[in-house]
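# model this:
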Amino acid sequence: MPKVKDEGLAGKGKDSIEWARAHMPVLSEIARRFLKERPLDGLRIAASMHVTKETAVLMLALRDGGARIFLSPSNPLSTQDDVAAALAEEGIEVYAWRGMSESEYFWAIEECLKADPDFTMDDGGDLTVMAHEKGYAERIAGGTEETTTGVLRLMALERDGKLRYPVIAVNNAETKRNFDNVYGTGQSTIDGILRATNIMIAGKWFVVAGYGYVGRGIANRARGMGAKVIVTEVDPIRALMAAMDGFIVMPMREAAKLGDIFVTATGNSGVIKAEHVSSMKDGAILANAGHFDVEVSVKDLELMSLAKRDLRENLREYLLPNGKRVYLLAEGRLVNLVAAEGHPSEVMDMSFANQALSIEYLVKERGKLPAKVIPVPRWIDSEVARIKLRSMGIEIDSLTKEQEEYLRSWRI
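You can find the predicted model right below:
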């Protein structure tokens, strides 16, 4: 049986889902086809995703395609309780509520795996890793992975020779990472910071740790709001890109002395540690936009601080031995999903369209794909872009036969 915080919130949740669906034309078109063709009939899908209104549109599209859905969260603090209640009322087996403990979080994931799924849909890798660690993977025919962190974890699983079924790296689709990661995270991270603090961005030193797709989006949105942006990196190519894009690049040990606002976006642990916090200004604000709460070392903050208190929702003050105060947002978890609502529906439209079409592809190719992390087929990526352009009223050119021949030939 589904387990949510308050079934009475279902009406409000349905309104939120309706609003999201109205801004997700690509996924809505796929859902209409799924309802007609039923390509997922009789299948069970276990999903670990942020339980938001956008995720709800995806889950309902999969249900309309004939699948039975078992949904757990991919973050203990990102669930929108009204949406969870609405999904439960719509027949989705959902185990999610905002503010889960760590044990409750992993309990919910295992409840979905106990349903004996045919396919998995993951965001961060916790579901897929548990499936492998606890012996659920042998029957599973395939899966998808939504985010950079999860793809990296599953590639490590593959390298160790332990991946038991094919997983499509949805995160790496061009219509996902070039839009969701860049524009979606950029906007929603700023949104989370503003909701938690209501501070002025303009004129402040804004430090972005990591200049991948996510960091690039955050840096550009912060600059657009008038911030003076510093980028820290460990990758020389990405550091060079940041410099060429006009950002100041320096090590975190130097940026720590200057920054007013810090956002981590690396997918790695210990990006901001005690040694950095000790040299920060009084009033520095720390936030994380990476998947797990390990980029800002909360453990270090807890150990080094003399006192702490919550001043606002998602805003915790730490008093340091030197008398200065620093402020941690959203407990060091994903600030855009904990302190705000995550990405806008319009950009999640493309990400989740890739998810739906990738699951359909896995069904059609069942038993034929290797147990590896595999890319989204190019035709899926292109189809998502074509539908999105059409929904925006944009028409593009097509290659002539002569141009196609020219591109295939080595002759001039």
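# From now on I want contacts and neighbour counts done on CA atoms only, so please keep to that.
Will do.
# Does Glu158 fall in a helix, a strand, or a coil region?
Recorded secondary structure, Glu158: helix (DSSP: H, G, I helix; E, B strand; the rest coil).
# Can you verify my assumption that it contacts Lys372?
Yes - if you go by C-alpha atoms under 8 Å, Glu158 and Lys372 touch, sitting 6.2 Å apart.
# More neighbours: which of those two?
Lys372 (21 against 17; other C-alpha atoms under 10 Å).
# which one is that one nearest to, not counting chain neighbours?
Counting by C-alpha to C-alpha, 6 or more residues apart in numbering, Pro166 is the residue found nearest to Lys372 once chain neighbours are left out, at 4.9 Å.
# want to put them side by side, so please do this one too:
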Amino acid sequence: MEFHIKDPGLAEKGRLRIEWAAMDMPVLARIREEFARERPLSGIRIGACLHVTTETANLALTLKAGGASVALCASNPLSTQDDVAAALVAEGIPVFAIRGEDRETYYAHIKAVLDTRPHLTMDDGADLISTLHAERPEQAAEVLAGTEETTTGVIRLRAMARDGALRYPVIAVNDALTKHLFDNRYGTGQSTIDGILRATNRLLAGSIFVVAGYGWCGRGLALRARGMGARVIVTEVDPLKALEAVMDGFEVMPMEEAAERGDFFCTVTGDLAVIRKEHFLRMKDGAIVANSGHFNVELDLEGLREISERVRRIRDHVEEYTLKNGRRIYVLAEGRLVNLAAAEGHPSAVMDMSFANQALCCAWLVKHASELEKKVYPVPEEIDRRVAEMKLNAMGIRIDRLTPEQEKYLSSWEMGT
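Here you go, the predicted structure:
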């Protein structure tokens, strides 16, 4: 397949939306100008499995400006923006993604990207790299290196490295400070609330909002829910994160207790079966349940079906499960990423930093991949700091610099009080 999208006729609408997003992505725009001059990716084929959004489109165009041949598929069946896919195809970038595609088509699209024989892989959730390793191990030897965008994918890749299964080095872009401190916290916080409100049009003020997981995404979501007037409960398995949530002013308790109290529930853990049958059975009539972790496994939907006597679609992105006890549970976006399935994903301003890291890491890997072992690496500190500096410059913000005396003091042990 040269490409597989819903409708090439949507290209003009997509082009305008990509342009709108670009207005709030000044760091990536500067990198694109630099790439166009220096062409650091000339001759490099990049296979990307990412959410096909306006922000991703600007990343793909930046990589193309750097000389790369880019092929793109979706990292989630419900996150594709079909007009954006059409616009990228019109720009000569093969895209294999259709919003709402079934599982078979989803993996056929991943294999179509692998058919382009990429030198670099770019993942959001590690489905591309896991498919490559499981089904085409001989092809993995052709890959120089890869990058991974999200927490779930990094967890999977570290497990592969630990088991000796990883066949090439991968940079965990998710772990860059300019990614997870901003994208995960402010991006997930805002976009998840946006998705829940678009799907339900319910009032958050005065409600009880249960956040499962207090990593950076959970912190952002709890913060934004409280900002909308909700009373927030946090559930955790990590005592340090639970303690932090308490110190941040949130109630903390097991999901078993929270299930009886919550009006809204949202999982952001990266693990499976966080909300299970026993929790659904305790929920009040009308409880709204969503997920903003990468995969829909965070909600035990099979278990929910087992205890339900009827399931119906009551409005866009809302499925009503009527339990055998008569109570109704409302699941948003089929349990998939609610911020992308029911809304548009993270704001462009935070994806600007995330995708700046992606682009610069690709150029860095072209130069240094041969020096690396087959394991997961952090984003080089110089890239992380450069992205932060570029973002501050774009915002018109200046900061202090250390004086020579201060630098000497910080690097010495002789000087005391």
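# Quick check: the aligned residue for the residue nearest to Lys372 of structure 1 in structure 2?
Per TM-score structural alignment, the equivalent position to Pro166 of structure 1 in structure 2 is Pro169.
# ok, that match to Ala145 of structure 2 distance?
Distance, Pro169 of structure 2 to Ala145 of structure 2, by C-alpha to C-alpha, to the nearest Å: 5 Å.
# what about the strands in the stretch 51-200 of structure 2?
For the stretch 51-200 of structure 2, the strands defined by DSSP state E, counting those that start in this stretch occupy 69-74, 95-96, 120-123, 145-148, 170-172.
# I should have written the stretch 301-417 of structure 2 there, sorry.
With strands called from DSSP E, counting those that start in this stretch, the stretch 301-417 of structure 2 shows them at 308-315, 318-323, 328-332, 376-378.
# Grab the longest helix from structure 2 for me.
Scanning structure 2 for the helix with the most residues, using DSSP state H, yields helix 348-368.
# Show me which of the strands of the stretch 301-417 of structure 2 has the highest average neighbour count.
strand 328-332 (a mean of 24; mean count of other C-alpha atoms under 10 Å).
# what range in structure 1 does it sit on?
Using TM-score structural alignment, the residues of structure 1 aligned to strand 328-332 of structure 2 are 325-329.
# which helices and strands sit right next to the helix or strand hosting Arg253 of structure 1?
Element membership for Arg253 of structure 1, per DSSP states H and E: helix 252-258. With contacts taken as 3 or more C-alpha pairs under 8 Å, 6 or more residues apart in numbering; DSSP states H and E, helix 252-258 of structure 1 sits against strand 205-209, strand 228-232, helix 274-277.
# Tabulate the ones you listed (CSV), appending mean neighbour count and distance to Leu77 of structure 1.
Shown next, in CSV, are those (neighbours: other C-alpha atoms under 10 Å; distance: least, C-alpha to C-alpha, whole Å):
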stretch, mean neighbour count, distance to Leu77 of structure 1
strand 205-209, 27, 23
strand 228-232, 24, 27
helix 274-277, 17, 25
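# Turn the ones you listed into JSON lines, columns for distance to Leu60 of structure 1.
Output for these, formatted as JSON lines (distance: least, C-alpha to C-alpha, whole Å):
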{"stretch": "strand 205-209", "distance to Leu60 of structure 1": "36"}
{"stretch": "strand 228-232", "distance to Leu60 of structure 1": "40"}
{"stretch": "helix 274-277", "distance to Leu60 of structure 1": "44"}
